[in-house]
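# Pasting a predicted model and its sequence here:
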Amino acid sequence: MATAPSRFLRRRIGIVALFALLVVATLVSACFGTRDIALSTTWQAIVDFDPTSSEHLLVVNQRIPRALVSVLVGLCLGVAGAVMQALTRNPLAEPGILGVNSGAAVLIACGIAFLNLTAPVHYMWLGLLGAALAGAAVYLLGGVRRGTNPVRLVLAGAALSIVLGALTQLVILNGLEEVFERFRHWMVGSVAGRGYEVLLPVGALALVGLVLAFALARPLDSAMLGEDLSRSLGGSPNRVWTLAGVAVMILAGAATAAAGPIAFLGLAAPHLARLIAGVDHRWVLPYAGLLAALLIVVADTLGRIIPPQGEISVEIMVALLGGPFFVYLVRSRRIAQL
């Protein structure tokens, strides 16, 4: 049996290796698109920017912010999924359980239909507001103030998502054709066209959410034991649920608002993290975030390389890449129990 120091060392090495892979994948991602650029040119654009070079301008103004948005979205969804699975003690939980996807969708649909919004940055702010309102409503409907009941929260999230989904369809189907087209481009889940105007606010929100989530790493370990055991260990379940819910709303809301609803990442990444690092959330959270970020960056890159023309949306590529591997883990019974 491995000793505690050796496990600690392996976990640290794993974190460093994942971070290095993520950096390499981000640099490679900036090389591909409608116009491929050599890796050496991409690196030169970063360390010695030449404003007179069209390739440098393309890398710095479009490719790099797109890649960094992908990283942030992955980090947010991976960590948010790990927090949700710990809180609800449900291996199928993911950030959308709080209704953030449906809340973002309904406000963005209204913004497109009634305010004629077209810019991704406008979608982001509306999506963030919708995600926050939906998450708060789920918490109130789930009666979290009366106690930490995962079943009540899940049912409230499912019910509200159905209602908000119906409202979204009502707005889109009764709008003009261009309303449907604009909404469709956001709904498929994509990081195309995301620049610094999206990257900077998403980065700030991600930082707040990640700091809050990592501060709750130890309390999440006790929360997984149930309310009674958590109290006996000196924990405060209501406080943990409230703060963790805020962290999930910030992380999932920022990711959804920036890139649209991207499924699977928040579900699969925590399972892969527990498979590698065990159940200690001081390690599960960083592993889940880095694994999700690496997967979405690779998926976005392949989505630009595989098709001869155009590109495949990142949500589709994430499902195509990660789905089969996740099914293998389930069938091999290597998914960690919660």
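Structure received.
# CA only for contacts and neighbour counts going forward, please
Will do.
# which residues are contacting stretch 149-164?
87-89, 97-99, 102-103, 106, 134, 138-139, 141-144 (CA atoms under 8 Å, 6 or more residues apart in numbering).
# Which residues in that stretch does the neighbour count mark as buried?
The neighbour-count check on stretch 149-164 (16 or more other CA atoms under 10 Å) flags 149, 150, 152, 153, 154, 155, 156, 157, 158, 160, 161, 164 as buried.
# And the last one, how close does it get to residue 103?
Taken as CA to CA, to the nearest Å, the spacing of residue 164 relative to residue 103 amounts to 7 Å.
# Okay, one more to line up with it:
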Amino acid sequence: MTSVQQSPTPSAALPRRSALGNSAWLVVLLGVLVLLVVASVTVGSRDVEWADIVAALGGSTDNIGQGAIAKRIPRTVLALLVGAALGLAGAVMQGVTRNPLADPGILGVNMGASLAVVVGMAWFGLWTQTAMLWVAIFGAGITAVFVYMIGSLGRGGATPLKLALAGAATAAALSSFITAIILPRNDIAGNVRSWQIGGVGGATFDAIGQAMPFLIAGFVICLLSARSLNSLALGDEMAAGLGERVALARGLASLGAVLLCGAATAIAGPIAFVGLVVPHLCRLLIGVDNRWLLPFSALVGAALLTAADVVGRIVARPSEIDVGIITALIGAPFFVYIVRRQKLREL
């Protein structure tokens, strides 16, 4: 009797790291997150005490310290959510395109969401948070499809370098369009420019609540795409041979990433490089299995953006630097490093 040889599962075909080691990193990361949350609530232009924190959690704003904490709590929640969304979206985009340079900012997705929001503000009077969320997601989706189509032209299809160049060119063009729209509109120019930098300083629980359905849907879709992304990592032909519906898997994962990018951009502005840096750091820690990589990317993204917000408050006391500037200072050198490494591999 001949035995039937079973095909390996996608996860089994990938390089594996110790589950115990990954669990240990998870404990460390959760501890770091707790410390960062405490720092985010307590660090700022005014020092606070634990009594103020307890009173603020109970809804009291009787003194200046309690009032400051009441503003920092939604700010901290927003930094955690936006960082997690961008980190997870970056990991998914890199998995869908098999492109180590993929990032919501580098591929122009954030800028597409920004242009849609600016057009909605300037031409259609869309100032409500719900309207901004919908148009941002629409703009992010259209831009993602456009960049992938442009990057797929020519020999070799959608190579990492071609996608990065297409995304950078698209982002530059969209940025020019945004400038052309807001220059003659002094009534919205100040607010738009401040929003374009990217920050979490104006966070409110009302705005966070309106974005939560989109963020939750994006998180669920992306995390459920882990197995499909493991299949896609083996190549389209191998993935199809393992029973994966390649086009459907890529489309669903991309939908989740677009929801996260659009919602994050609408409530915090176009924050760049989080989606680039975080997945690479996570791969160094826990490997390439997306069942671990995706949740780790969300947690590390939350930690990175929260830390950037705290650093921005410390280095410019009593003022502050928006997180979009801090992440750009971190991410730009890292992007150059990844590009150089990728070019050396292609030689």
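Done, it's in. On a predicted model such as this, the values are computed, not experimentally measured, just so you know.
# Now do the strands in the stretch 151-300 of the first structure.
With DSSP state E, counting those that start in this stretch, there are no strands along the stretch 151-300 of the first structure.
# What ranges does it have for its helices?
Using DSSP state H, counting those that start in this stretch, the helices of the stretch 151-300 of the first structure run over 177-187, 196-215, 217-223, 227-232, 237-259, 265-277, 281-305.
# What does residue 33 of the first structure correspond to in the second structure?
In the second structure, residue 33 of the first structure lines up with residue 44, judged by TM-score structural alignment.
# Give me the neighbour count for that match.
For residue 44 of the second structure, the neighbour count with other CA atoms under 10 Å is 23.
# Residue 191 of the second structure too?
Quick note: residue 191 of the second structure (other CA under 10 Å) scores 10 neighbours.
# Trace it over to the first structure, please.
So residue 191 of the second structure corresponds to residue 182, using TM-score structural alignment.
# so that match touches residue 117, yeah?
No - counting by CA atoms under 8 Å, residue 182 of the first structure sits too far from residue 117 to count as a contact (9.0 Å).
# And for the residue mapped onto residue 254 of the first structure from the second structure, the neighbour number?
Structural alignment (TM-score structural alignment) places residue 254 of the first structure against residue 263 in the second structure. Residue 263 of the second structure is flanked by 31 other residues according to other CA under 10 Å.
# ok, the closest residue to residue 263 of the second structure other than its chain neighbours - contacts?
Closest residue in space to residue 263 of the second structure, ignoring its immediate chain neighbours: residue 133 at 5.6 Å, by CA to CA, 6 or more residues apart in numbering. With contacts taken as CA under 8 Å, 6+ apart, residue 133 of the second structure has the following neighbours: 211, 262, 263, 266, 267.
# hmm, try it at 7 Å
262, 263, 266 (CA atoms under 7 Å, 6 or more residues apart in numbering).
# Looking at those residues, which one is closest to residue 70 of the second structure?
Set against residue 70 of the second structure, the nearest of the contacts of residue 133 of the second structure by CA to CA is residue 266 (22.5 Å).
# Could you check how far the closest one is from residue 200 of the second structure?
To residue 200 of the second structure, residue 266 of the second structure is 11 Å away according to CA to CA.
# Over to residue 280 of the second structure?
24 Å.
# and if you look at residue 72 of the second structure?
Distance, residue 72 of the second structure to residue 200 of the second structure, using CA to CA: 10 Å.
# Now list whatever residues contact both of residue 266 and residue 200 of the second structure.
Overlap of the contact sets of residue 266 of the second structure and residue 200 (by CA under 7 Å, 6+ apart) is empty.
# helix or strand for residue 66 of the second structure, which one?
Residue 66 of the second structure is part of helix 64-97, with elements assigned from DSSP states H and E.
# Direction-wise, compare that helix with helix 246-268 and give the angle.
Helix 64-97 of the second structure and helix 246-268 are oriented at 160 degrees to each other (axes from the mean of the first three to the mean of the last three CA atoms, to 10 degrees).
# need the next SSE after helix 64-97 of the second structure, C-terminal direction.
Helix 64-97 of the second structure is succeeded, C-terminally, by helix 109-124 (DSSP H and E).
# how about the helix or strand that that next one is followed by: buried residues?
Following helix 109-124 of the second structure in sequence order, the next helix or strand is helix 129-151 (DSSP H and E). Using 16+ other CA under 10 Å as the test for burial, helix 129-151 of the second structure gives 130, 132-141, 143-144, 146-148, 150-151.
# tally of neighbours for the residue lying closest to the match of residue 33 of the first structure once chain neighbours are set aside?
Closest residue in space to residue 44 of the second structure, ignoring its immediate chain neighbours: residue 313 at 5.7 Å, by CA to CA, 6+ apart. Neighbourhood size, residue 313 of the second structure [other CA under 10 Å]: 20.
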